[in-house]
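In: Okay, here's the prediction I keep looking at, along with the sequence it came from:
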Amino acid sequence: MTGARVGLTVTHRRYVPYGHAHYAGNLVDGAYVLGLFGDVATEVCIRADGDEGLFASYSEVQFRSPVRAGDVLEVVATVTRVGTRSRTVDFVARVVCRGRPERGGSAAEVLVEPVVAVTATGTVVVPAAA
């Protein structure tokens, strides 16, 4: 499918490996999620415009809840505005599963209610249509 349109939504899921923990409590830095936003934005551009596009900027980023190693994140990007070459995209990263090391080395659970970890709004740019 090509043809940028408002409402186009792409979802990725990713397990957060323990090798990405940088802080006490197996916390992962915010840049990890921003990288995931870049990945899902790339798929948005491919689907909408047949090109990987380039991330131009964030106008807002909110770190709402910690991300930990052992989490499974659901990362969603939704196109909210389409310009000639730019697209405004809203992002949300939710924790949908969480490791529970206090119950055992490999224990984990699916969360009944996903936890919103990070939200953002960004702009991507694609080449002019041929």
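Out: Alright, I've got the coordinates. These numbers were taken from a predicted model, which means no experiment stands behind them.
In: use CA for all of it now, contacts and neighbours both
Out: Noted.
In: And for residue 42, the neighbour number?
Out: Using other C-alpha atoms under 10 Å, residue 42 has 20 neighbouring residues.
In: A further structure is provided below for comparison with the first:
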Amino acid sequence: MSQSRAEVGLRVVHRRYVPYSHAHYAGNLVDGAYSLGLFGDVATEMCIVTDGDEGLFASYADVQFREPVRAGDVLEISCEVTRVGTRSRDLTFEVRVVARGTATAEQPGAARVLAEPLVATTATGTVVVP
């Protein structure tokens, strides 16, 4: 195995459209577990980029659900390295809503890019790599 490329400040960013099939609640709300799954995806890419391995998620801390995530949203999910240990890395996560569906009966596919993204979910976590 080659030496780790992990360094504080390294970021990985994904974008994802939230399909209507993921809405579970009134108002097309999506459950908070959806964001946690996205955090797992960016953490996996981070481990691959830094250590050539998918790694293992060890823990989440300080998960905050700040704004709703709705079906029809376009999300930006970011992961940043905040600490590098011998085998562990501390990461910060953020889900931002960058576009939102605005469907009406007359325009069922309407959507708009938000002038200011909404920070929907934040967390910190620790991953372990071999």
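Out: Received, thanks. Everything numeric here is computed off the predicted structure, so don't read it as measured data.
In: Could I get the full set of helices for the second structure?
Out: Assigned by DSSP state H, the helices in the second structure fall at 33-51.
In: what's the strand ranked longest in it aligned against in the first structure?
Out: When the second structure is parsed with DSSP state E, its longest strand is strand 111-128. Residues 108-125 of the first structure are matched to strand 111-128 of the second structure when aligned by TM-score structural alignment.
In: Give the equivalent position in the first structure for residue 19 of the second structure.
Out: Per TM-score structural alignment, residue 19 of the second structure is aligned with residue 17.
In: residue contacts, its match?
Out: Contact analysis of residue 17 of the first structure by C-alpha atoms under 8 Å, 6 or more residues apart in numbering lists 69, 70, 71.
In: Just give me the match in the second structure for residue 86 of the first structure.
Out: Using TM-score structural alignment, residue 86 of the first structure sits opposite residue 88 in the second structure.
In: so how far is residue 50 of the second structure from that match?
Out: Per C-alpha to C-alpha, to the nearest Å, residue 88 of the second structure is found 11 Å from residue 50 of the second structure.
In: What does residue 63 of the first structure correspond to in the second structure?
Out: With TM-score structural alignment as the criterion, residue 63 of the first structure matches residue 65.
In: The residue lying closest to its match once chain neighbours are set aside - how many residues pack around it?
Out: Excluding the flanking residues, the one nearest residue 65 of the second structure by C-alpha to C-alpha, 6 or more residues apart in numbering is residue 121, at 4.6 Å. Residue 121 of the second structure is flanked by 22 other residues according to other C-alpha under 10 Å.
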